[in-house]
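Asks: show me how the following folds:
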Amino acid sequence: MKIGIIGAGVVGRALAKLAVNAGHEVMVSNSRGPRSMFSLPYSTGCTLGTVEEAAQFGSMVVLAVPLYAYHTLPPSLLADKLVVDACNYYPERDGCIEALDLKKTSSSELIANYFPQARIVKAFNAIPMNDLENDGQPVGTPKRRALPVAGDLESDKALLAMLYEQFGFDVVDAGVLSEGARFEPGTPAYCKPLNKQELQAALAAV
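Replies: Okay, the predicted model is just below:
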């Protein structure tokens, strides 16, 4: 699979490394351009491009930017793409967003409204990247860590489940995209090392 990543911070770098190791083709981009990431291919095996090139390259595009930055991208950029929302809302960084503070919507729904022609799946936001790189275990390992996913199309979630499995994690389907609110910051499921049964219970508690 070809995966484009928008954002070359901790999240983008970890996902690039794991995806390349799993046999996928990966292009990483950021707002400053490829020259600002010149060393990244040596540590991850990815290729580099502009944001526009990464969006065009990937059959799956990972949005790995601070939440305050998603609306700096043109809405048409991700049209007809499967977009993985790995963003989280932190008011101290992103500024207060009233609809999120009042829990009227989720951060993924805000992104979906901004990119109306994209198919959004919430994933890879509820685990520290150091854990993502180091906690993966073979299928069948007792107490294997599980990660949540939320999205409106089963076929899209199946692709994310495949990545989770390749990276060494069990998968818990939290439901449609709006259910991604159940594993946002501050919830029992957020960044906790839980196995599948424990994660299902944590999601159900919200």
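Asks: contacts and neighbour counts: CA atoms only from here.
Replies: Noted.
Asks: is residue 109 in contact with residue 177, as I believe?
Replies: Yes: with contact defined as CA atoms under 8 Å, residue 109 reaches residue 177; the gap is 7.0 Å.
Asks: in the protein, where's the longest helix?
Replies: Using DSSP state H to assign secondary structure, the helix with the most residues in the chain is helix 154-167.
Asks: buried residues, that one. List them.
Replies: Of the residues in helix 154-167, those buried by neighbour count under the rule 16 or more other CA atoms under 10 Å are 156, 157, 160, 161, 163, 164, 165, 166, 167.
Asks: contacts for the next helix-or-strand element following that helix?
Replies: With elements assigned by DSSP states H and E, the helix or strand that comes after helix 154-167 is strand 170-175. The contact list for strand 170-175, computed with CA atoms under 8 Å, 6 or more residues apart in numbering, reads 139, 144-152, 157, 161, 164-165, 180, 182, 195-196, 199-200, 203.
Asks: one more, please, to line up against the first structure:
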Amino acid sequence: MEIGIIGAGNIGRILAERLARAGHDVSIANSRAPETVDASALSTGATAVWAADAAQDADVVIVSVNFGQIAGMAELIAKAPADAVVIDTSNYFPHRDGVIDAVENGQVESEWVQEQYGRPIVKAWNSITTASFRDKAMPTGTAGRIALPIVADDDAQRAVGMRLVEETGFDAFDAGVIADSWRQQPGTPAYTTDLTTEELPAALDRAQRNSSARRRDLMMAVYQERVQADGKEPDPDRQLALTRAMF
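Replies: Alright, predicted model coming up:
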């Protein structure tokens, strides 16, 4: 498939490397010039392009930017073919992204993203930390392989997202429609807790919508407390333990 990735941060770079290795024709763009894209993203054959060109002629467009940048991506997404699958990896953190009133007033994050783009999206790869995404990919069928939830309103588009998740080294779990995507957002038991296919359904079921934002903010407060106490960010294992402890 022709895959365009908008966003060359931690997740975007790994996606470019793995999806190109899987045999896809991958283009990746950041907010600057193609020559500024990190070489690691291009190590298996992906091509760096200008952001204005990333979505053109793509079968799949993956947007991997901070939630606060989503509205600014609409012009780029409009360049994608009408039948292109658009996948969003973002999460809303108001301390970083600024307060978005619609989300604060109860709109599901991914529904808000769809409104900005004026087209359906698939939500994937938003429920895993960079460290786990980088270090814990496993071949299909490996015991203990981490499962990632994927949601979309269109069954065929969800299937595309699931295929690509599998190709990046994780079990793909069909988590339903966009209206239920809040179950895999920050502050829920499925978010960055590295669960298997057997464990993930119960975690999604345990999610509590009316408390997820509060738990998201608590998670960030605990994380920052550890940074201040230790003088550095928690290592990946400590970060995972802190997140799991909340649930």
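Asks: and the helices in structure 2?
Replies: With DSSP H applied, structure 2 shows helices at 10-21, 51-54, 74-77, 94-97, 101-104, 109-117, 130-135, 155-167, 200-206, 209-230, 236-245, listed in chain order.
Asks: any chance of those in TSV, plus distance to residue 67 of structure 2?
Replies: Listed next are those as TSV, based on distance: least, CA to CA, whole Å:
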stretch	distance to residue 67 of structure 2
helix 10-21	14
helix 51-54	17
helix 74-77	12
helix 94-97	6
helix 101-104	11
helix 109-117	9
helix 130-135	16
helix 155-167	19
helix 200-206	22
helix 209-230	15
helix 236-245	21
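Asks: nearest to residue 187 of structure 2 among those helices would be which one?
Replies: Closest to residue 187 of structure 2 of these is helix 209-230 (CA to CA; 3.9 Å).
Asks: do you know how far the residue of structure 1 most remote from its centre is from residue 196 of structure 1?
Replies: For structure 1, the C-alpha lying farthest from the average C-alpha position belongs to residue 142; by CA atoms, centre = their mean, that distance is 25.4 Å. Residue 142 of structure 1 sits 10 Å away from residue 196 of structure 1, taking CA to CA, to the nearest Å as the criterion.
Asks: cool, and residue 168 of structure 1?
Replies: Look at residue 168 of structure 1 and residue 196 of structure 1: by CA to CA, they are 13 Å apart.
Asks: kindly report the same for residue 35 of structure 1.
Replies: As for residue 35 of structure 1, its distance to residue 196 of structure 1 is 41 Å (criterion: CA to CA).
Asks: what of residue 80 of structure 1?
Replies: Computed as CA to CA, the residue 80 of structure 1 to residue 196 of structure 1 distance reads 32 Å.
Asks: quick one: neighbours of the residue nearest to residue 8 of structure 1 when sequence neighbours are not counted, just the number.
Replies: Counting by CA to CA, 6 or more residues apart in numbering, residue 30 is the residue found nearest to residue 8 of structure 1 once chain neighbours are left out, at 5.7 Å. Each residue near residue 30 of structure 1 was counted by other CA atoms under 10 Å, and the total is 23.
Asks: repeat for residue 131 of structure 2
Replies: 15.
Asks: just the buried residues of the contacts of strand 170-175 of structure 1.
Replies: Burial by neighbour count, 16+ other CA under 10 Å: within these this picks out 144-152, 157, 161, 164-165, 180, 182, 195-196, 199-200, 203.
Asks: residue 81 of structure 2 versus the residue nearest to residue 166 of structure 2 when sequence neighbours are not counted, what's the distance?
Replies: By the measure of CA to CA, 6+ apart, the closest residue to residue 166 of structure 2 outside its immediate chain neighbours is residue 172, 5.8 Å from it. Applying CA to CA, one obtains 25 Å for the distance of residue 172 of structure 2 from residue 81 of structure 2.
Asks: which of those two has more neighbours?
Replies: More neighbours surround residue 172 than the other of residue 172 of structure 2 and residue 81, with 24 against 15 (other CA under 10 Å).
Asks: how far away is that one from residue 139 of structure 2?
Replies: Applying CA to CA, the value for residue 172 of structure 2 to residue 139 of structure 2 is 12 Å.
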